[in-house]
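**Student:** The following comprises the amino acid sequence and a computationally predicted model.
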Amino acid sequence: MGVIGTTVAAAPPPVPQLELGAVQKAAKIDEVPAQYVILADTSGSMQQNNRYIELRKALRQFFAALAPNDRLTLLTFDRKPRLAYDGPVGTSPDNLIKRLPGSAKGAYTDVGAAINQAVTVLAKAKPSVASVVLVTDGRHEPPSGTSFPYSSGSSWVKLRERAATLPQAFIHAYALPVGSDASGARLLGSVFRGRTTNLDPAAVGQITKRLQQPKAQAQADKLRSLLTDDMKSGVEARWPDDVKSLEAGENELVVTLHSTARYLPLVISDTSIDVDGPDVSGSTLVPTTTLEPGQDLRVPITVDWAAGPRTWAFRTPATTSYTLNLTTSLASPWSNAAKQVGLKFEPTATRATEAGMGADNLGRPWAWILGYTVLAILLFGSLYAAYRYPRLSGVLTVTAPGVPGTGLDVPLAGGGWRMALQPAVPGVGVVRVHGRRRRGRSALVVAGGAPLLPRRMLLTIPPDELRMERSVGFRWQSRPVAPTAGQTPPMPVDRPVAHGPVPTPRAEVSEQALPSANRDSDPLGTATGPDPHTPVGRATPAPEATPLRPTSRSAPNQRRPGVPPSATRPAGDDPWADLDRPVSDEPGARFD
C-alpha cells in the first residue's frame, strides 16, 4: 500500500469549476454548527431615532439567515451584561427576538464587561467557528465598581490574553457602531487583535446590510474548516498480492486507488504505469474519472514478463524482480472555491511505487502428469480386463440329447482369452467362447451364430452346470477331472492356428450296451419310440439332466482314453455328425 503524494513536473488538464455557493451547498456547511455571540446595547441612548427598534428588526433577519444548527448567545448590556438567550438558533427567529427587552432604558454602557462576558462564553463553546458582533451607539461609560473603569489598563490586557487562548480555530469579531459618536465599538478590536472587522458606521436602515458580512464570513469559515485537511489529502494506492507472485506471460492485475479526502472530490487523469525490471513491461488504460470522497477506483494494469521459451522438462524454474511506478494527475472542481475562502489546492501529478517478484516453471509438468495418467488408466484397464475376462481354462463338453454316448470335449486351456470352435455346430453355427468374472464368480460365455442375426445364441455357463440351447447341451468344467488310477489321460487335440482348436468327438455308445437300469434312469429321458427320425426342438432338460458318458468299456464305437478320434472314426468323417442323429419323440424325451 502506497500513498500517492510525490509531486512530478506535470500540468493537470483543466477541470470545470463550481461556484462558491454550489460548493458550500455540496459540502453541507449548514450541518456544521457555528457559535454566534451578539452583544446588543440597551442603554437609554438607543431609544433615540428608533435605533433599538431597528436593531431588533435587523437581528430578526440576521437570525433567520442562520442555520438551525448554529449556536446563539444573546447578551444585552448597559450597567452590566445580561444573558437573554443561549442555545441553538432553531427555525423561529421571532422566538429569539422575544428574548430581548421591549425597550432600551439602561443608564450606563459598560462595553468592557460585555466583551469579557463574550470571551467567557466562547471559552466554553464547542464549535470551531465563532463570531462576535458588538452593536452600540455610544462610548464606554461604565458604572462605578466595574472591572473595566477605563478604556485601557491591566484588566484589558488580561482580557486580551484570555481571548488569544480561545479554542476556536476560526474567530471573527465585528464592531458595528450606530451613529458617529459610537467609539465604544472599537474597543472590540483591542481584545480580538487581528481578528476584528470595524464596520463602517451605519445609519439606522443599514444595520441589516452590515450584519450580512458576519454571516458570509461564518459560512466561509465553515467551508474552510471542512476543506483544510483535504488540501493535504490525495489518493492511496492499494496493490494486489499478485504483484509478489508474477507468472510468465501476461498478468492482469488490479490496483485500487482510494481517496483519502473527506469532502473534496478529486479528478484522476493521465494514469500510466512504468516498470523497472529485466524482461518485464506494463501498461494501463484509464479514462479521466471523478473520485468522490472516500471512494475507490479500480485501475486494471497488464504486466508482461518475457521469462523465455517453454521446455519439455518437468521443471525449469525462472525468477525475476521488478518495480511498478503508477503515475496519475489529480485535480478538483472545488479548487477555485477553496481559494476564495483562503485555501490553496494545486493539483499535481503524483506517483506510487511498489516492488514485486515473479517465479514460474517454464517446463511442461502437465504433459508428464497426462502421460502418467494415461499409462495408469491403461494399466488399470489391462488389470481389470484380465480380471473381468480371464484366460480360458478347463473343458467345454458339447452333447446332444437322445443320443447316448455322443458328445465332444473341447479343451480350452491355452486358447487365450477368446476361442472360435471349428467346424460349425449344426443348428448353432460357429461357436465362440470367452471367460467372464463377476462378483468373484467365473463363468463361460458361449455365443453361436452371427452377432446381428435375430436367432443368435448367447449362453452364460457357470462352472459344472448344464445349459441347453437348440437341443444342444453345453457343460463347462472349469477344472478338468483328474484321471483315476490306471486310466490313461486323453491326448491333446491338434489346434490349427487360423481356426482355433478342433473339438474332439466323444465315442459312441449304443443303447444295447447300456444296462437297463441306466436306460430307465436316463436323465435326459432318451428312449426309442415308434418314429426314430422325428427331429427334436429346443430342449428343456430335467433338473438333474447331465450328458451321458460311457458306462461300459465294451460298448461299441467307444473311444478309449488316450486314443485319438482317427482310431475309432473313419478319416474325413464330420466330428459333429453324431449331433445330427435323430432322437426319440416320446413325451419324456422332448425338449421344447
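**Tutor:** Looks like it came in fine.

**Student:** C-alpha only now, for contacts and for neighbours.
**Tutor:** OK.

**Student:** ok, residue 117 - how many residues close by?
**Tutor:** 19 (other C-alpha atoms under 10 Å).

**Student:** ok, second structure coming up, stack it against the first:
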Amino acid sequence: MIMPYTTAPLAAPTRRRTAAAALAVTVILALALAVGAGGGTPAAAVVAAAPAAQAPAPGAPQPDPGIPPADPGVAQVDLNAVMTALRLNDVAADYVLLVDTSASMRDGALFDQVRDFLRGYVAGLTPADRFTLIRFDAVPALLYSGSAADAGSAIDQLPLVPNGGATDIGAAIREAVNELDRRDASPVSAVFLLTDGAHNPPRSSDFPDPESNDRPWQALQDHTRQRLDLARVHGHGIALRNDDQAMAGASLLKWALPATKVLALPPDQLRAYLDRAKEDSRRLTAAGLLTPDTQEQVTVSWEPRLADVDPGASHLVTQVKLTSRAKWLPVELTNVSITPSRPDVQAVGVPDRIILPPGQSVTIPVILTWQQHSAGWLRRSQVVTGELRLGATIDSPWRDVANYDFKLPLRLRFADESTVLHGSNPDGWNLWGVLRLLLLVAAVILAAILGRLWWYPRLAGILLVEWPNGQVVQVELSGRKAQISTRHRIDAPGTGSVRGRRARTDGETPRTDILVRYRPRQVSGRLPRVRFSPGQSRIVGNVTFTYPEGTHAEGWQREAGPFARFPRFLRGRRGPRDRTGGSSRTPPPSGKARRAGP
C-alpha cells in the first residue's frame, strides 16, 4: 500500500551523457595503450635486394651470359618464306574442273584451245594436289579424280570433237559437290566451271531453268551448305565467250558457292588466271593452317614451386619454362620482365628477348632475392611473400604476312604467367603483441564492469516494507544491494534483495527504478522479480514494498552511480533538476512516515 505523506527521496543517478563520456575516455585510454607497431620490427635482410643492373649475391649462380641484346623490333619475313616454312607442297588441295563439251564448243576451235590449256595446267600442279575432271553436256561424266601427278592421262579422255546436244550445268555442279563431299577431301578446294553458253538441259534433267523453277536449285544450295565448308571452297565461273548467255551459264555456280567469282576470259588467258587462282588457294590453305596458331597461348611454368620457400635463404634460382602451343607460327618475346608485387623482392637474370620455335619450350634461370620481414600478432614469424608476374610483348616474324596476306591478326596471350612467392619460419612469441592483447582484454573487462555499475547505481532514499500483519518498516537505502530477511536491514518474513536499476528515458528527467527480488518464507522455487518506479508500490508474495517519491532526508542530493568519485570534468555539470526527486536544494519534508488508511 502507498503511504500518502512520507519523506523518501529517489536515488540520484548520474546523467547518461556524463556516464557515456567517462566510459568513452576509459576505453580510449586502454586502446591507446594497446596500439603498437602493426607488423613488428623488420628482420635484417639475409641478402639485400639488388636491382637488375647490380651483381647478384655472393655465391649465387651467375645469369646466362648468352642473352641476346635487346632489339627494338622483330624482323619480318616475306610470303615466300612463310609458304616454304609451312611446307605447302606437302599440303594437298582439291581442284575440280567442269568442262563444257556441248557442240557449241567447236565454234572457233574453242574446245581445242581449252584442251591444250588443260595439259599445261595439269603439269603445273604439285603432286600432293588432287585433280578432278568432269565433262558435261546432256549429262555429266567423271573422267578423272586422283593425284595431280597422274592427271595428264585424264586430258586424253576428253572427246576429240565436242558433240553434246544439250548443256546441263546444274547436274555438273551437283557432281562437283558430291566429289568434294569425301572423308579425305582437302579443307581448301577450288571449283572451275568452263562454259561458252547458257544452261540448256534436256527434258529429263533435274535442273530446269531457274527462272521458271528454282526449287531444285534451292535444294542444291541447301545440300552444298550442309556438306561443305563454304569458307574453304573457292568457286570460279569462267565464260569462254564474252556474251550474256555465257555469263549467265557461268553465274549458275553461285547457287552452290555464293562467293563464286564470275568473269569472261578467252582460252589464251586461262593459264594466267588459273595460276593466280591456284596461288589464292595456296594462301587460303596457309591461312587455314595459321588460324588456330594466331590465337594460341604461351604457357609459363615455375620450377620449383615458390609457395613454400625458406625466407632465410640467401637466394633462390627458379627455372621459368615458356612453351609455345602454336604448331606452325614462330613466336618471339621482347621486353621480357618479371615484376614482383613487393619492392623488397627482386628478379635478376631475365633476358630481354626470347625466341620460341613452334611447339617447343625454352627454360631460363632467374635469380630471386628478397628481404625477409617479421610478421605475426602473437607468434612472430620470418616471412617472405609476394607475387611474381612475367610480362613481355608477344610477337612473331610472320606478323606482317599473317596480317596483310592472310588477314589474320595475332592474338597470342600468356597462360599461368603469375605465381605466388611465399615462405614462413617461426620466430618465437611477439611479446609486444601479447601485451597488447592483455591490455585489450583488460580494457574490455573494465568497460563491462563500468557498464554494469552504471546500469545498477547506488541506492538512495527510503523503502517502506509492510508486513502481512500491518507492521510498516522504514529502511534507508544505501550501497548497491540490500538483502531482505529478518537478519538484515530490510526486515521481512522471507528472503530476497533490493537493487537500483537505471531507467531508459528519452528526453525525460533521468530516474532510478527499484528492482526487488523476494520470496516469502513458506514458498520455494525461483525468486520472483518486480521492478517499479518512484511513487509506486508493489505486492510481492504477502509483503507490500513502497518506494516513495520525494527528497533525501539530509536535504541535499548525493551523487550516485559508478562515477560518483570521478573528478567533476568527467561527471559533467549538475543542472537544477540533475537528480530525480525535486530541485537540487529542496529540503525533505519533516515528520515520520505513517501508514495509509485502511
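**Tutor:** Looks like it came in fine. Predicted, not measured: the structure shown is a model, and the values here were computed from it.

**Student:** quick one, helices of the stretch 401-550 of structure 2?
**Tutor:** 431-455 (DSSP state H, counting those that start in this stretch).

**Student:** Likewise for the stretch 151-300 of structure 1?
**Tutor:** 154-164, 187-191, 207-210, 212-227.

**Student:** Once aligned, what mean separation remains between the longest one and structure 2?
**Tutor:** Compared with structure 2 after fitting, helix 212-227 of structure 1 has a mean deviation of 1.0 Å; criterion: mean C-alpha distance after the TM-score superposition for structure 1.

**Student:** What is the corresponding segment of structure 2 for that helix?
**Tutor:** Mapping helix 212-227 of structure 1 onto structure 2 (TM-score structural alignment) gives residues 275-290.

**Student:** now the second one
**Tutor:** The counterpart of helix 187-191 of structure 1 in structure 2, using TM-score structural alignment, spans residues 252-256.

**Student:** Who are the contact partners of residue 20 of structure 1?
**Tutor:** 336-337, 340 (C-alpha atoms under 8 Å, 6 or more residues apart in numbering).

**Student:** ditto for residue 142 of structure 1
**Tutor:** Residue 142 of structure 1 touches 79, 108-111, 148-149, counting by C-alpha under 8 Å, 6+ apart.

**Student:** just residue 90 of structure 2 next, same as before
**Tutor:** residue 128.

**Student:** gap between it and residue 374 of structure 2?
**Tutor:** Counting by C-alpha to C-alpha, to the nearest Å, the gap from residue 90 of structure 2 to residue 374 of structure 2 is 63 Å.

**Student:** go on, residue 340 of structure 2?
**Tutor:** From residue 340 of structure 2 to residue 374 of structure 2 the distance is 19 Å (C-alpha to C-alpha).

**Student:** Quick one: closest of the helices of the stretch 151-300 of structure 1 to residue 128 of structure 1.
**Tutor:** helix 212-227 (7.7 Å; C-alpha to C-alpha).

**Student:** Check the burial of residue 449 of structure 2 by counting its neighbours.
**Tutor:** 12.

**Student:** no no, residue 372 of structure 1
**Tutor:** Count around residue 372 of structure 1 with other C-alpha under 10 Å applied: 12.

**Student:** how near is it to residue 361 of structure 1?
**Tutor:** In terms of C-alpha to C-alpha, residue 372 of structure 1 sits 19 Å off from residue 361 of structure 1.

**Student:** what's the answer for residue 116 of structure 1, then?
**Tutor:** Relative to residue 361 of structure 1, and taking C-alpha to C-alpha, residue 116 of structure 1 is found at 80 Å.

**Student:** Ok, residue 335 of structure 1 next?
**Tutor:** 51 Å.

**Student:** of those two, who's got more company?
**Tutor:** residue 335 (24 against 18).

**Student:** The more buried one is in contact with residue 341, isn't it?
**Tutor:** No. If you go by C-alpha atoms under 8 Å, residue 335 of structure 1 and residue 341 don't touch, sitting 10.4 Å apart.

**Student:** any idea what residue 294 of structure 1 aligns with in structure 2?
**Tutor:** That one, residue 294 of structure 1, aligns with residue 359 by TM-score structural alignment.

**Student:** elements contacting the lengthiest helix in structure 1?
**Tutor:** Secondary structure of structure 1 per DSSP state H: the longest helix is helix 365-388. Using 3 or more C-alpha pairs under 8 Å, 6 or more residues apart in numbering; DSSP states H and E, the elements in contact with helix 365-388 of structure 1 are strand 429-438.
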